[in-house]
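Peer 1: Predicted model follows, preceded by the sequence.
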Amino acid sequence: MNPDILKDEIQDYIFDFSGDSSKLAFRGSPFSEVTVQELLIQIEGRKKVEKKLPTWYETRGILYSKKLNLEQSSSEETAKYKASLVKGERLADLTGGFGVDSFYFAKSFKKVEYYEQDATLAKTVCHNFSILQNENIECFEGNSLEMIEEKYYDCIYVDPARRHDLKGKVFMLSDCEPNIIEHLGFVLDRCKTLIIKTSPMLDISAGLKQLGYVKEIHLVAVENDLKELIWLLEPGYDGEIHIQTIDFTKHGLEKWNVSWNNSEEPSYSQPLSYLYEPNVAIMKSGKFGALSKYFSVNKLHLNSHLFTSEKLVQFPGRRFEIISVMPYSKESMRTLKKTKVNITTRNFPETVANLRKKWKIKEGGNAYLFFSTNINGEKIILQCCKV
């Protein structure tokens, strides 16, 4: 780390920069003490965290690292959520990264130990903790599994990173570093609670088979974009597994919880007055029968994952009033040709892109079309407006 980056005039330049960073790269650094590459890492890093990490973005003296660490970092929203799940005396973050999770865990624990193998990143993050006035976080550089061998914690947190050579393959925990499956017994022997953050690509059933001792799984989304799966494990636990679905929306928090062992079947019907599309966290859970019963809504078809009711109900996802239901036919589609409308397909043989191209339908407007399949296996079009 070049300490000159922290000089007032250089920090002013980074904070005030609003131009084209590619032009800056061509012009070169206006400061003799720092290179243009060093400036660009800070300017582009700060720009990247504006929405994801507003506390970091708004704080002078924060240092940024290479892009990969920022992309893999938790957002402040999701980090706060994880920190709300546990509390105690001592926590170890075995995969420290950019330090966002450690920062928020430090508000729930008296002491947090941050571990990071990348020495440069660890020094950067330790500096940021001091700027952010985190006095109860201790930073360690090196292999966390080796360094905690003689220690014990109320909670251990780990966010295994997927190896780069596995791009495109099915996501498996055993393909990540550290390999938490290989070291699971070792880690569980050193804590009361283990929290594992995984990619939303991980299949829940596969994760349960690989892990064991799972008490809770939290499926966390932001604006209907599934961000992470949070697994809470307790040594020796063999009880009911609780699923918590979370979606942070502009209008508030959508939460719904269900037992993983719940195997209720949904009720079915033809489309009624209202249509419901579950948020992505609920879609990931796959607990459509429990959802149907809890909210008193009917499913359109086994594989459609759309729900309907006669009366409007609160629901974790999008809600629509059904204006009309039409069979999917050339005659029906001719009435929609060259219109401007939002399209969604669920359990339907054609893609949104195909439908738009084939019938020259523009995207946008206040009308919504759902192309799906009803209980009788018939292809249908639901014309809706948002509630």
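Peer 2: Looks like it came in fine.
Peer 1: CA atoms for contacts and neighbours, from now on please.
Peer 2: OK.
Peer 1: What are the buried residues along stretch 27-41?
Peer 2: Neighbour counts over stretch 27-41 (16 or more other CA atoms under 10 Å) mark 29, 36, 39-41 as buried.
Peer 1: residues in contact with the longest strand along the chain?
Peer 2: Ranked by residue count and defined by DSSP state E, the top strand of the chain is strand 317-327. With CA atoms under 8 Å, 6 or more residues apart in numbering as the test, strand 317-327 has contacts from 254, 271-279, 332, 378-387.
Peer 1: and the comparison structure, right after this:
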Amino acid sequence: MTPELLSALRTPEGVEALAVAAEVADIEPLAAASAVRARGIGAELAAAALTQASLRGRAAMKFGPDAARMFFTRPGLEQATRGGVAARRAERLAAADVRSLTDLGCGLGTDAFAVARRGIRVYAVDADPLTAAVAAANVEALGLTDMITVECADATTVEVEAYDAVFADPARRQAGRGRVFDPKSYSPPWDFVAALPQRVPRTVLKLAPGIDHGLLPPGAEGEWVSVGGDLVEAAFWCGPLARDPRRASLLGASGVAELTGSGVEAAPVGPVGAYLYDPDPAVVRSHLVAEFAETVGGRLGDPDIAYVYTDDPVDTPFARRLGVTDVLPFSLKKLRALLRERGVGRLEIRKRGSALVPDQLRKDLRLSGPNGAGLVLTRVAGAPVALITTES
């Protein structure tokens, strides 16, 4: 995608190309290209339209009906906030009486859309010319031009104090290098991003889920968000926007479940029970395993391993529960013999606190038989153990 191709896709000929591409998007790629070209559409425009049709199809899971009207780049789609996550954030900002916001590093504009739909005016900037152009096109396509202004600009040049709130989503990818994990390599730089709450107290920072808790600004709330069990982001809520020190927010088909706490509590430690709970990654990343354990009356088998055990089953939205049938000190020979005795040919392996590689272990176990089972590789009281599990 180039700015020129984006402009071409917005012409009457481009709109026709997009409509044709949508009709044939599900057929074999060469046949789809031929079908679009057969309508008299040039090769370059046809290819761009087919790419958009493919990206719109993938985007539907993130953005619902909006995806069919939006424009995308592949990197932009990968990094874009999911619609449900953006909507929750916008609701919280509106509840805090935010009326204007600057979106620094707006990407395709998904957070700006959600905020604008809550009645908040947005000044959105992105340093990449193509990304800014795509965001502006999306603003127009979604009918939000009266609420959102998009410009191609360096975030560090924005007079952020002119707005009620700041939302910053620093770029965490670099051309040719893929994902960037060191905040010092973010764009805009981390020093600028970290200083935003001092300039505008109502600041929200969208960051990678693996962000160091030590970077949380004083008094801020760290929120880790998962969607359907997939950890998607961390958000630092600063100043008057902060509620609790740590929050795990789980978005699923049945709604939203939230767990809050200090993030520094220690859970009780004891023996393995009849049930094992594997907490959602948002719970683990937010350091709320102790708070979760309290909700089920559970304990850890090892103080450094985030598996929780109970003697009785407790329903919870914050973890997957497994039944524990066997607990044995790890021994390849004994584990192989036990699984062979039970005719286990299919094995779901999960691990925490173990250096073993599941795929290699499967080969070494030489599984054979009609039955399935679960295997958890972990530590209990510092010693490596193998737990045989069932769905519970």
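Peer 2: Received it, and whenever you're ready, just let me know what you need. Everything quoted here is computed from the prediction, not taken from an experiment.
Peer 1: what's the TM between chain one and chain two?
Peer 2: TM-score for the superposed chains, counting by TM-score structural alignment, normalised by the length of the first structure: 0.85, backed by 374 aligned residues with a CA RMSD of 3.0 Å.
Peer 1: how far apart are the longest strand of the first structure and its match in the second structure?
Peer 2: Compared with the second structure after fitting, strand 317-327 of the first structure has a mean deviation of 2.0 Å; criterion: mean CA distance after the TM-score superposition for the first structure.
Peer 1: Burial check on Asp126 of the second structure, number of neighbours?
Peer 2: When neighbours are defined as other CA atoms under 10 Å, Asp126 of the second structure has 26 of them.
Peer 1: Alignment lookup: it to the first structure.
Peer 2: In the first structure, Asp126 of the second structure lines up with Glu116, judged by TM-score structural alignment.
Peer 1: Look up how far Asn262 of the first structure lies from Pro160 of the first structure.
Peer 2: 29 Å (CA to CA, to the nearest Å).
Peer 1: More neighbours: which of these two?
Peer 2: Neighbour tally, Pro160 of the first structure and Asn262, criterion other CA under 10 Å: the higher count belongs to Pro160, 20 against 14.
Peer 1: Wait, Glu223 of the second structure touches Leu250, no?
Peer 2: No. Between Glu223 of the second structure and Leu250 there is no contact under CA atoms under 8 Å: 10.4 Å.
Peer 1: hang on, the earlier thing: quick check: buried residues in the longest strand of the first structure?
Peer 2: For strand 317-327 of the first structure, by 16+ other CA under 10 Å, it's 317, 319-322, 325, 327.
Peer 1: any chance of those residues in a markdown table, with distance to Ala106 of the first structure too?
Peer 2: Output for those, formatted as a markdown table (distance: CA to CA, whole Å):
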| residue | distance to Ala106 of the first structure |
| --- | --- |
| Gly317 | 32 |
| Arg319 | 38 |
| Phe320 | 42 |
| Glu321 | 45 |
| Ile322 | 48 |
| Val325 | 53 |
| Pro327 | 57 |
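Peer 1: tell me the two of these that are most distant?
Peer 2: Gly317 and Pro327 (25.2 Å; CA to CA).
Peer 1: Who are the contact partners of the corresponding residue of the second structure for Tyr328 of the first structure?
Peer 2: Residue pairing (TM-score structural alignment): Tyr328 of the first structure is matched to Phe330 of the second structure. Residues in contact with Phe330 of the second structure (CA under 8 Å, 6+ apart) are 384-386.
Peer 1: how far away is Phe330 of the second structure from Val272 of the second structure?
Peer 2: 15 Å.
Peer 1: Repeat that for Pro329 of the second structure.
Peer 2: Counting by CA to CA - Pro329 of the second structure and Val272 of the second structure are separated by 12 Å.
Peer 1: Leaving out chain neighbours, which residue sits closest to the spatially most central residue of the first structure?
Peer 2: The C-alpha lying nearest the average C-alpha coordinate of the first structure belongs to Lys227 (CA atoms, centre = their mean; 1.0 Å). Residue nearest to Lys227 of the first structure in three dimensions, not counting chain neighbours: Ala221, with 5.1 Å by CA to CA, 6 or more residues apart in numbering.
Peer 1: close enough to count as contact, the one you found and Ile246?
Peer 2: Yes. Contact criterion CA under 8 Å: Ala221 of the first structure and Ile246 qualify, at 5.9 Å.
Peer 1: Now which residue in the first structure aligns to Thr149 of the second structure?
Peer 2: Aligned partner of Thr149 of the second structure by TM-score structural alignment: Cys139.
Peer 1: can you pull the contacts of that match?
Peer 2: If you count contacts by CA under 8 Å, 6+ apart, then Cys139 of the first structure has 113-115, 122, 126 around it.
Peer 1: The stretch 101-250 of the second structure: strands as residue ranges?
Peer 2: 121-126, 148-152, 165-168, 173-174, 178-179, 203-207, 221-227, 230-237, 246-252 (DSSP state E, counting those that start in this stretch).
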